[in-house]
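**Student:** what shape does this take:
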Amino acid sequence: MLPSGRECFPYAYRTHQDANVTVTPVYRLDRGTRIGYSAGSLVNGAFGTVPGLLLLPYLTDTLAVAAGLAGLLVLLPKAWDVVLNPIAGRISDRTTSRWGARRPYLLVGGLGTAVTFAALFAGPFSGSAGAVYVTVAFLATATTFAFFQVPYVAMPAEITAGTTDPYAARTRLMTWRIAVLALAILASGAVAPALRDAAGGGLAGYRVAGLAVAVLIAVGALASFWGTRRAPVGTVQESEPSLRRQLAVARANRPFALLLACFVVQAVGIGVMLAGTDYVAAGPLGDSSATSLLFVCFVGPALIVMPVWERVGARIGKRSGYVIASAVFAAGGLLIGLAFLAGSVLALVLVATAVVGCGYAGQQVFGLAMLPDTIAADEAVTGRRQAGVFTGLWTGGETLGLALGPGVFGLVLQLGGYRSGVDAGDQPDSAHTAIVLGFSLLPAVIMLVALPLLRRYDLTPARLSALTSGES
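**Tutor:** Predicted structure coming up:
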């Protein structure tokens, strides 16, 4: 429920003349709030991109940790979030403050993430001691990020609940958010490797890159906290007391369960491709500087196609748009494989990567726009707003999927005979083959395998309108 009273909403109003009718404020989601909320994607983009891109090669090539073990070390701290994120959601659901239930965590969790991220790549150790340090620091970073991410993802359901057309408003808000997310991925994913190399690589290079990304995270946290100061905060309600009860709530919400399962499986594919970027550049492409080029081609087109995906969703629906975007991603992955068969021509690989980026942009827009729909549907059926419950499970699942990606890619490297601590040019041919397959075919297959999970997803605009109006 939204707080009543004109003073709570500095927006446009519609009034009802019937004194027997309870009037719900209807407001316009202004541009300042959209930009402010979207700024939080600087935190998401940096944390979601850089560890998946640099942490595995940092462990294998700089600290000389075996590929299989390195993949496990990347996975374990993020797997912790599967348990922690629902707890963070439950805590934010119960929080009462003058800033609302969610905004305090944008500040505390976001700045905490910046500090711990800088520490992640600032370790004074190498070898096994360095691996232990990275594991502990990554665990701390994942913990602070959980307390930013879960409340942040919960906010759209509350921000859009009183708009004239919440279904469309969520797509519009997510379009802005994914555009900023694309910029964050571009800034962090392309610049961090370049800064590492410019600083001479090795431990010193990674420290410089980590500090730069930490600054970006801090900027995103402060901007999102300040930019959402006029957004509706919703009504704080008692949340489910245990993870078991939260899982039961999620299972009862079939659209949410189906969407979550699809999104998590696809996150594994995205994580696999992300983890392979640095290896593809240094190995099969033979140019470590190509890491930044791959990221530019992955993210750059997304900034252009965002309005296209919004129009696609308005014309054919979010679910159909999601399926098409996923198919575009998979097609790009297959094209990357064909480009390597054609002789590892850099230009062809970059074009195919741009196709992947177009699909990724749509997959993120529609997935994150459908999530608030499932939360609104649950509130209509149960009478309870449990955004923290659903977003805690959502972010925990997404984090696990993205963390499994490097683990899977590390296993692919292990099976391919990859030798840690050895220059890319000295790797066996089987390792190069494993890198190419892990970067192209495997993510494409994972993306497509998940789509049948959406067959029974039925939250169309008409269905959602019927639920929220009490007709069904």
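**Student:** hey, let's count contacts and neighbours off CA atoms from now on
**Tutor:** Noted.
**Student:** show me where the stretch 101-250 of the chain has its helices.
**Tutor:** Assigned by DSSP state H, counting those that start in this stretch, the stretch 101-250 of the chain shows helices spanning 103-120, 127-159, 166-185, 191-198, 202-227, 243-252.
**Student:** which other helices and strands contact the third one?
**Tutor:** Spelled out, that is helix 166-185. Using 3 or more CA pairs under 8 Å, 6 or more residues apart in numbering; DSSP states H and E as the contact criterion, the elements in contact with helix 166-185 are helix 31-38, helix 41-50, helix 127-159, helix 290-316, helix 346-382.
**Student:** could you dump those into TSV with distance to Leu222 added?
**Tutor:** As requested, the helices and strands packed on helix 166-185 are exported to TSV (distance: least, CA to CA, whole Å):
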stretch	distance to Leu222
helix 31-38	10
helix 41-50	10
helix 127-159	12
helix 290-316	23
helix 346-382	22
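**Student:** any idea which of those is most buried?
**Tutor:** Comparing these by mean neighbour count (mean count of other CA atoms under 10 Å), helix 41-50 comes out on top with a mean of 25.
**Student:** would you do the same for the sequence below? I want to compare the two.
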Amino acid sequence: MASNDKLSIGVKLGYGVGDLGGNLFFTIIAFWLMFFLTDVAKLPATLAGTAILIGKLVDAVTDPVAGYLSDRTRTRWGRRRPWFFIAAIPLAFAVTFLFTNPRIADQNLLFIWAALAYSLACTVYTCVNIPYNALTPELTKSYNERTSLNGFRNAFSVVGTLLGAGLAMTLVGIVTPEGSADQTAGFTFMGAVFGGIMAVTAIIAFFAVKEPPLPEKVNSENIFKSYIAALKNKPFKLILVPWILFMIGVTVLTATLKYYFDYVKMDVSMDIAMLVLLVSAMGSMPLMVLLSKKFGKRNTYIGGMSFFAAVVLVMFFFGRQFNDIGTYITMVFAGIGLSANYVMPWSIIPDTVEHDYAEHGIRREGVFYGLWTFGIKLGQALAGFLMGVILDLFKYVPNVPQSDTSIFGIMLLVGPVTALFFVAGNIVLAFYPIDKKAYDELRTKIEARDGKQ
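**Tutor:** A predicted model of the protein is given here:
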């Protein structure tokens, strides 16, 4: 398969299915890890948030290393595929372990366990996800075909989110009866099922996709020079910073929704609300692809996240007065905004990788996707830490009716705090420079260079 050819449906499906497991990991971390640590393992909210943050500090080392090493890997199966094939089964065990309550009474030891378990899961996931993501710019060089490829990826990623958000408590309930004071066994079962799905989807992607020929010129820079060079890429920085800010906002929202439906909107089914949100997001993806072709990737992304910010503010000001139908309608609109964060960033990042190659003539996709994946995890970690601090500040107490103060804290997280990060991300994103014309100029420059080699 030539990397410049239009991709077949089979390749798009085979590659896309890998993101089902990838996004399933992020979903169960975003939706359920904080709740598991505070309400099942009984770790105070601030310590739970800090444990998640420590996991991300570990990622600050492992993500760059994995990206750098995958750029330099040479096997008959390619550079990227061996990584996610070998790490698939360990990932299943790591996720199961993460959601297994160790029943440690000492808070300090419990905190250490949480930090270590989460760090382990993140490290194994890094070995799957960063090489997988780094394949995107290698599979096609077409500006619009990348948007199409990522449309398939994101359709599967929404399925992963649907499973992680909508099926999680059903799986917990299979083992642990609803209303049980101890959901330990249920969460372990949930972790095992979802970990298995992650492993299977990674293996499917390995067999379904063949890598294009390896580049003749190997990146000989050391790891520090590679990452310094990547961070000097202005277009990349102007999408990475908004990406982190958006991930903080999305994670704050999704993780707080469990508290929101448990303690604020107790008359509304969270399972139905999540299903509506994510089906709306999936259904809106083709719309985002069409809008990006008409208005450009940057403008579509800004418009989608602005709309999303408006919806969460509506939830803050009016959500408590909505009945169940009003809440579900709000979830439909939130899903439209969320779809922009599924489709647009993954179609933008390959263009910044091409910008780097046009300027320097060195292929370092793994380096960029190492930083990109770290940005996701950093956003989730900062969100978890922020949530823990705010929940404790507003006197949240697990498993009891909440005071007006703690409910207000939950509402702040759902609305203004989330919207603040969306607005901040849009301000930075407004300066992103690569549109269709600029990308075509990059491709002309690259083809001229490659033709001389």
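**Student:** quick check: TM-score for this pair?
**Tutor:** Here the TM-score for the pair of chains, by TM-score structural alignment, normalised by the length of the second structure, is 0.92; 439 aligned residues with a CA RMSD of 1.9 Å.
**Student:** if we can go back for a sec, redo the helices of the stretch 101-250 of the first structure as CSV? Include distance to Ala39 of the first structure.
**Tutor:** Listed next are those as CSV, based on distance: least, CA to CA, whole Å:
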stretch, distance to Ala39 of the first structure
helix 103-120, 11
helix 127-159, 11
helix 166-185, 7
helix 191-198, 18
helix 202-227, 5
helix 243-252, 28
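**Student:** nearest to Leu72 of the first structure, out of those?
**Tutor:** Leu72 of the first structure sits nearest to helix 127-159 of all the helices of the stretch 101-250 of the first structure, at 9.9 Å, using CA to CA.
**Student:** and the angle for the closest one with helix 202-227?
**Tutor:** Interaxial angle, helix 127-159 of the first structure versus helix 202-227 (axes from the mean of the first three to the mean of the last three CA atoms, to 10 degrees): 20 degrees.
**Student:** determine how far helix 127-159 of the first structure lies from the middle of the whole chain.
**Tutor:** With CA atoms, centre = their mean, to the nearest Å as the basis, helix 127-159 of the first structure stands 12 Å off its chain's centre.
**Student:** how big is the angle separating it from helix 346-382?
**Tutor:** Orientation check (the same axes, to 10 degrees): helix 127-159 of the first structure against helix 346-382 gives 50 degrees.
**Student:** what is helix 127-159 of the first structure packed up against?
**Tutor:** The contact analysis (3+ CA pairs under 8 Å, 6+ apart) places helix 127-159 of the first structure against helix 67-94, helix 103-120, helix 166-185, helix 346-382, helix 387-415.
**Student:** hmm, try it at 10 Å
**Tutor:** Applying 3 or more CA pairs under 10 Å, 6 or more residues apart in numbering; DSSP states H and E, one finds that helix 127-159 of the first structure makes contact with helix 31-38, helix 41-50, helix 67-94, helix 103-120, helix 166-185, helix 202-227, helix 346-382, helix 387-415.
**Student:** quick one, it and helix 103-120 angle?
**Tutor:** Counting by the same axes, to 10 degrees, helix 127-159 of the first structure points 160 degrees away from the direction of helix 103-120.
**Student:** and Ser406 of the second structure, what's its match in the first structure?
**Tutor:** The alignment partner of Ser406 of the second structure in the first structure, by TM-score structural alignment, is Ala431.
**Student:** which residue sits closest to its match, ignoring its sequence neighbours?
**Tutor:** Gly416 (4.5 Å; CA to CA, 6 or more residues apart in numbering).
**Student:** give the contact list for that neighbour.
**Tutor:** Residues near Gly416 of the first structure by CA atoms under 10 Å, 6 or more residues apart in numbering: 410, 427-435.
**Student:** can we see that at 6 Å?
**Tutor:** Contacts for Gly416 of the first structure (CA atoms under 6 Å, 6 or more residues apart in numbering) come out as 430-431, 434.
**Student:** Glu365 of the second structure now?
**Tutor:** So Glu365 of the second structure contacts Ala134 (CA under 6 Å, 6+ apart).
**Student:** before we move on, back to that, kindly indicate which of the contacts of Gly416 of the first structure lies nearest Gly100 of the first structure.
**Tutor:** Comparing these against Gly100 of the first structure with CA to CA picks out Ala434 as the nearest, at 48.8 Å.
**Student:** after whatever helix or strand the closest one lives in, which helix or strand is next?
**Tutor:** Following DSSP states H and E, the helix or strand that holds Ala434 of the first structure is helix 429-439. The first helix or strand that comes after helix 429-439 of the first structure along the chain, using DSSP H and E, is helix 441-449.
**Student:** the helix or strand following that next one against the second structure, how far on average?
**Tutor:** Remark: after helix 441-449 of the first structure, the chain's next helix or strand is helix 461-468, criterion DSSP H and E. In the superposition against the second structure, helix 461-468 of the first structure averages 1.5 Å from its aligned positions (mean CA distance after the TM-score superposition for the first structure).
**Student:** circling back to that earlier point, want to throw the helices and strands packed on helix 127-159 of the first structure into JSON lines with distance to Gly333 of the first structure?
**Tutor:** Converted to JSON lines, these look like this (distance: least, CA to CA, whole Å):
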{"stretch": "helix 31-38", "distance to Gly333 of the first structure": "28"}
{"stretch": "helix 41-50", "distance to Gly333 of the first structure": "18"}
{"stretch": "helix 67-94", "distance to Gly333 of the first structure": "22"}
{"stretch": "helix 103-120", "distance to Gly333 of the first structure": "30"}
{"stretch": "helix 166-185", "distance to Gly333 of the first structure": "19"}
{"stretch": "helix 202-227", "distance to Gly333 of the first structure": "28"}
{"stretch": "helix 346-382", "distance to Gly333 of the first structure": "6"}
{"stretch": "helix 387-415", "distance to Gly333 of the first structure": "15"}
